[in-house]
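Novice: only the shape, not the letters, is given here:
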């Protein structure tokens, strides 16, 4: 029983740290995905339709 009392605080702090890091990495991953989507949309908007006629060359 003494071992549980000695190890429990370290295990609890370790679990809290693990959940915090997992949440940070998930937030970063979703932020990167949103940034990639926004960048792709901006690139498509800036590309626009191809110009036509002799002035296009």
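Specialist: Okay, I see it. Everything numeric in this text was worked out from a predicted model, so none of it was measured. Numbers count the residues shown, from 1 in each chain.
Novice: use CA for all of it now, contacts and neighbours both
Specialist: Noted.
Novice: tell me how far residue 49 lies from residue 31.
Specialist: 29 Å (C-alpha to C-alpha, to the nearest Å).
Novice: quick one, which of these two is more surrounded?
Specialist: Neighbour count, other C-alpha atoms under 10 Å: between residue 49 and residue 31, residue 31 has more, with 12 against 8.
Novice: check it against this one:
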């Protein structure tokens, strides 16, 4: 019985350490799996974006308009700001 009393604290601490390490490794494994899934999803989105960009390039090469694209004739009408008046200050502002 003397040996059990001496070894029992070490066995308990060893078991606690084992359970702690097991939970750490399981958490790490779950995190790596979640990260791999997120990376695969991001790669899939990136590949889909690349495919649509490639399709747009091919449409430009073939002179096919893309849906929602602005033609050259319409592009001239799109102005963010009206043209600047470069004639100088107006006569009204001199008064």
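Specialist: Received, thanks. In this text the structure is predicted, and so the values were computed from the model without any measurement.
Novice: residue closest to the middle of the first structure?
Specialist: Nearest residue to the geometric centre of the first structure (C-alpha atoms, centre = their mean): residue 29, 1.8 Å.
Novice: now the helix or strand containing it on the second structure. Mean distance?
Specialist: Following DSSP states H and E, one finds residue 29 of the first structure within helix 2-47. Superposing on the second structure and averaging over aligned pairs (mean C-alpha distance after the TM-score superposition for the first structure), helix 2-47 of the first structure comes out at 0.3 Å.
Novice: what about residue 35 of the second structure, neighbour count?
Specialist: Residue 35 of the second structure: 12 neighbours (other C-alpha under 10 Å).
Novice: ok, now how distant is the counterpart of residue 16 of the second structure in the first structure from residue 47 of the first structure?
Specialist: Mapped onto the first structure by TM-score structural alignment, residue 16 of the second structure lines up with residue 16. Residue 16 of the first structure is 47 Å from residue 47 of the first structure, where distance means C-alpha to C-alpha.
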